[in-house]
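> Structure of the sequence below:
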Amino acid sequence: MLIIKKVAVALLATSASCNGFSSRIHPSQASRTSLQANSGLDTDLVLPSFSTKDEYTSYLQKAGSLPQGFAVGTAKGTFVSVEAPALGPLPIKATVIHLTEGPSDSWGAVFTGNRFPGCPVKVGRSRLVEGHPIQAIVINNKVSNVCPGGDGVAAAESVCAAVASKLSLPGGANSVIPSSTGVIGWRLPAKELAEDVVPLAIEALQTKSAYAAAESIMTTDRYPKLRSKTLSDGVRIVGVAKGAGMIEPNMATMLGYIMTDATIEKSKLQAMLSEACNRSFNSISVDGDESTSDTVVAIASNLKPLSSEDELKNAMYEICEGLSADLVRNGEGTGHVIRVNIANFPGSEYDARRMGRHLVNSPLVKCAISGLLAHCTVRNDPNTGRIAGAIGSFMGKFFPDKSVDEMSLTLGGRTIFSNGKFVLEGDAVEKELSAHMADAQLGEHDDFPKHQKFVEIGVDFGGTSGGSNVIVLGSDLTKEYVEVNADYRS
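From the prediction side, this is the model:
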């Protein structure tokens, strides 16, 4: 099932559209108004444009100002893989997030739905079920500790124990959550992490910015991802995430950590996180593959009074939505980010998201958006027939009894399909559509996000009885994606 699974509590039934970036194009003004009313869209949540990597880095360092009661430290080390010793010493990074004022009961988490979860996921689920207060999170890249030889759970616990010992945590290893990302099947270099890298990360702990964590947790990511907000009462919330491939709910090859100094009950924080993730990370796809290690953790230091739970809930939603869009934009080989706005779908929001993911996961649609097909003479060839074909395929398989007679399609704000017919007469239309795609194009090797633009696809099923409204994000398919995944062991 394409839902985020969490431990001990059934997933909340939530409305499912994304909020987030300012939307330039929608199927219709009416559907846009309906979507915003139903989903709480914040259409002003847009990062500025950047001209250089240094500009982007400087922005994130300032935006990453940590909430009260948090410290972040990172460090680098090396290890030799038991599975591939011929590769010699390999780099590995550790990141430690520390609650400086003591353990917190106010934390929540969501994890992958993959049936082969990583050992850190198993440990995290156990911490959640048993209700342990948390005072630290330890994250490593390079090795995901998934189904390894030996005892992967014991390896993860040993790293947690090292963190607890070095920080003199009263709750011991049970107050530490582990996370790992990287190669699947390799044993975690627990000794190197526990004895060498983690102590250095703890020595590097600082209370200024979360930027170091956003950078340290990356694998094939081209740039770090960080979002933050200060509420009207001064409460601070900051989120960092990593992920570039295996992006498909539940949730992705992604790790996310959200920190706030708000005073809030555990159950309420968990509910906020579950809903935010379901409506953001669960509405994106890069390649349709679900990872074994996905984890999103939210934790509160409880050091500032919270005036409005709704304001915190909305802020968490905005941050998760911003990070989810960043993940797609930074997807492996991504040349365009696709935003599908579905209005009046004749079914549930869950099924509307399924249709959106079917569309953005269609290889033919992804290649058409990329404009890198071998037979294309023009880059950014709109190839609109593939969009209608993918939608028709989904509806024919799963909703054959639902009418599509009133469905209309837009690309870049221009109607391309209505009343069962394409509306594509004239060279000017082709040029307009191609220009829209070219405007949203990303650099193949950019190490920072130059813009926040989308290839905008609108799907409106019409009708007068209403329906489900959702937004789904996806990416195109480029030669670079193939090269990255052919060269990188996962």
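> only C-alpha atoms for contact and neighbour calcs from this point on.
Will do.
> how near is the residue nearest in space to the middle of the chain to Gly243?
Nearest residue to the geometric centre of the chain (C-alpha atoms, centre = their mean): Ser324, 3.4 Å. For Ser324, the distance to Gly243 equals 9 Å [C-alpha to C-alpha, to the nearest Å].
> about what we covered before: any buried residues in the host helix or strand of the residue nearest to the centre of the chain, and which?
Element membership of Ser324, judged by DSSP states H and E, is helix 309-329. Buried residues in helix 309-329, counted by 16 or more other C-alpha atoms under 10 Å: 312-329.
> again with stretch 146-154
Val146, Cys147, Pro148, Gly152, Val153.
> Relative to Ala162, which of the residues you listed is nearest.
Val153 (14.3 Å; C-alpha to C-alpha).
> distance of the closest one from Val146?
For Val153, the distance to Val146 - C-alpha to C-alpha - is 10 Å.
> do Glu157 as well
Taking C-alpha to C-alpha, one finds Glu157 at 14 Å from Val146.
> cool, and Gly64?
In terms of C-alpha to C-alpha, Gly64 sits 30 Å off from Val146.
> Next, the second sequence, to be compared with the first:
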Amino acid sequence: MAQIVESVKKLTSESIIAPKGFSAAGIHCGLKHKKKDLGMIVSEVPASVAGVFTTNAIKAAPLVLTKETVYTNEKMQAIIINSGNANACTGTQGMADALQMQQLTAEKLGISPQLVGVASTGVIGEIMKMDKVVTGIDMIQPGHTLENAIDFAQSILTTDTVMKNTAYAVEIDGQEVIIAGVAKGSGMIEPNMATMLGFITTDANIEQKELQALLKKTTDTTFNAITVDGDTSTNDTVLVLANGLAQNNPLTPEHPQWSVFEDIFVKVAEDLSKMIAQDGEGATKLIEVTVEGAITDEEARKIAKTVVGSPLVKTAVFGCDANWGRVICAIGYSGCTIDPTNILIKIGDTMVVEKGEPIPFSETELTAYLKNHEVKIYANLHQGDGVGKAWGCDLTYDYVQINATYRS
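Now for the predicted structure:
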């Protein structure tokens, strides 16, 4: 990734509607007891759209519908999202409900149904209470205020404890271009996105083909590099809308500032990914694993994700136990090329393994480090030039409690 230039600024109003021409809203329609459960994002004009979706063979009805819309229409102007019900494993009724959500949103906004994406998150296997949704779509009124954006961010949450928002601005072709993102995700995070919804908006001028390629490339090193618990959801979706209202010259890999745009796009996705990992159900700590010296970047990412996904590593971090043996064990069963006699491991700044053998260290100092809210683990395999990162969280008593009573 190229170095981010000084003209880039992180926006303090980290709002999904920060880019020009976007509005949003979130309301309570009755799918959940009290909290907001219906959200909408709207662009003033049809936008280039890109999407990545779950790898689970069982896919929720709204995801199937939206994926077809993305790949056949290549434009999108609005997204309607509900939480509290995944509309997954709901058969023909589920697809009919997703289509109705799409149609009602289109009618409300006076646009074609083919310009509307649909996303859902929540309990699997329950038929949608469409009377609540129909009333909600009629009531919801997208706006341009920060309050509207906050309402939207709240409306997509399930077991999340915090909203997840980020936004950056950069000058391209003399025009300010903004990229903003919002996400939900707390559990069922592995592999390849998992029960997360991510939405990115930008006023950049970029065609669908370039946007889709950029999203796919970025997803491999961000959304696909997080893990909480080893479960993959039926609803995982990331959608990007680019409406071109910044009026920069069309962005392609040949554009002289393409690398700047790519850097910020990756940064938005990475911010959201780390927020999701840090907000893992019951989590108290963010774990970042960096691997260098692998045969390939792909193997480095795989090893990093194996380590951060290990229940034994996660529980050791929770318990502030400097048990590096669990780290090297996870490296060993990753299925990647390693030389056990050439592995170096650090926890924080403390080297604990060199050439596959233990290095004396202060248990007291390392235990104190492990009490931080962010724990970094580093491994160098000395096998090649591959580098990769992954993010996850510790595994706590609360994770079991949350998921034992999810439907209560």
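> returning to that earlier point: sort out for me which of the buried residues of stretch 146-154 of structure 1 are in helices.
Gly152, Val153 (DSSP state H).
> Run through the neighbouring helices and strands of the strand or helix carrying Pro120 of structure 1.
Using DSSP H and E, the element containing Pro120 of structure 1 is helix 119-130. With contacts defined as 3 or more C-alpha pairs under 8 Å, 6 or more residues apart in numbering; DSSP states H and E, helix 119-130 of structure 1 has these neighbours: strand 107-111, helix 152-167, strand 176-180.
> buried set for that helix?
For helix 119-130 of structure 1, by 16+ other C-alpha under 10 Å, it's Cys119, Pro120, Val121, Lys122, Val123, Gly124, Arg125, Ser126, Arg127, Leu128.
> Report the contact partners of the corresponding residue of structure 1 for Gly94 of structure 2.
Aligned by TM-score structural alignment, Gly94 of structure 2 pairs with Gly152 of structure 1. Gly152 of structure 1 sits next to Cys119, Asn145, Val146, Arg187, Leu188 when contact means C-alpha atoms under 8 Å, 6 or more residues apart in numbering.
> Looking at the residues you listed, which is nearest Val365 of structure 1?
Closest to Val365 of structure 1, out of all of those and judged by C-alpha to C-alpha, is Val146, at 32.5 Å.
> Run a quick neighbour tally on the closest residue in space to the closest one that isn't next to it in sequence.
Closest residue to Val146 of structure 1 apart from its sequence neighbours, by C-alpha to C-alpha, 6 or more residues apart in numbering: Gly118 at 4.1 Å. Gly118 of structure 1 is flanked by 27 other residues according to other C-alpha atoms under 10 Å.
> okay, the helix holding Pro120 of structure 1 sits on what stretch of structure 2?
By TM-score structural alignment, helix 119-130 of structure 1 lines up with residues 61-72 in structure 2.
> mean deviation of the matching stretch from structure 1?
Superposing on structure 1 and averaging over aligned pairs (mean C-alpha distance after the TM-score superposition for structure 1), stretch 61-72 of structure 2 comes out at 1.1 Å.
> returning to that earlier point: the residue nearest to Val146 of structure 1 and Leu312 of structure 1, how far apart?
30 Å.
> cool, Val470 of structure 1 as well?
22 Å.
> most packed of the helices and strands packed on helix 119-130 of structure 1?
strand 176-180 (a mean of 28; mean count of other C-alpha atoms under 10 Å).
> tell me what that strand is packed against?
helix 119-130, strand 136-140, helix 152-167.
> what do we get in structure 2 for Ala262 of structure 1?
Ala262 of structure 1 maps onto Ala204 in structure 2, by TM-score structural alignment.
> no no, Glu480 of structure 1
Alignment note (TM-score structural alignment): Glu480 of structure 1 maps to Asp398 of structure 2.
> rewinding a little: got a list of contacts for the helix holding Pro120 of structure 1?
Against helix 119-130 of structure 1 from outside (C-alpha under 8 Å, 6+ apart): 6-8, 108-109, 111-112, 145-147, 152-153, 156-157, 174, 177-180, 293-295.
> Repeat the analysis, applying 7 Å as the threshold.
7-8, 111, 145-146, 152-153, 156, 174, 177-180, 293 (C-alpha atoms under 7 Å, 6 or more residues apart in numbering).
> List the contacts of Leu90 of structure 1.
Thr78, Phe79, Val80.
> ok, it to Ile416 of structure 1 distance?
With C-alpha to C-alpha as the criterion, Leu90 of structure 1 and Ile416 of structure 1 are 51 Å apart.
> check the fit of whichever strand or helix holds Ile92 of structure 1 onto structure 2 and give the mean distance.
Secondary structure from DSSP H and E places Ile92 of structure 1 in strand 90-99. Superposed on structure 2, strand 90-99 of structure 1 shows a mean distance of 2.6 Å to its aligned residues (mean C-alpha distance after the TM-score superposition for structure 1).
> show me the contacts for Arg187 of structure 1.
Asn145, Pro148, Gly149, Gly152.
> Between these, which sits nearest Asp405 of structure 1?
Asn145 (50.1 Å).
> Would you mind confirming that the match of Ala262 of structure 1 is in contact with Ala242?
Yes - the criterion here is C-alpha atoms under 7 Å, and Ala204 of structure 2 meets it with Ala242 at 5.8 Å.
> What residue in structure 2 is paired with Ala241 of structure 1?
With TM-score structural alignment as the criterion, Ala241 of structure 1 matches Ala183.
> neighbours around the closest residue to its match other than its chain neighbours, how many?
Closest residue to Ala183 of structure 2 apart from its sequence neighbours, by C-alpha to C-alpha, 6+ apart: Gly198 at 4.2 Å. By other C-alpha under 10 Å, 24 other residues sit near Gly198 of structure 2.
> which ones are touching the aligned residue in structure 1 for Gly386 of structure 2?
Residue pairing (TM-score structural alignment): Gly386 of structure 2 is matched to Ser468 of structure 1. Counting by C-alpha under 7 Å, 6+ apart, Ser468 of structure 1 makes contact with Ala343, Asn344, Phe345, Pro346, Gly347, Ser348, Glu349, Ala352.
> Go through those residues and name the one nearest Tyr488 of structure 1.
Ala352 (33.4 Å).
> Help me confirm that the closest one is found in a strand?
No - applying DSSP: H, G, I helix; E, B strand; the rest coil, one finds Ala352 of structure 1 to be helix, outside a strand.
> Farthest pair within the contacts of Arg187 of structure 1?
Farthest pair in the contacts of Arg187 of structure 1, by C-alpha to C-alpha: Asn145 and Gly149, 9.3 Å.
> before we move on, the earlier item: how much space separates the residue nearest to Val146 of structure 1 from Val183 of structure 1?
Gly118 of structure 1 is 11 Å from Val183 of structure 1, by C-alpha to C-alpha.
> One more: Gly40 of structure 1?
Relative to Val183 of structure 1, and taking C-alpha to C-alpha, Gly40 of structure 1 is found at 38 Å.
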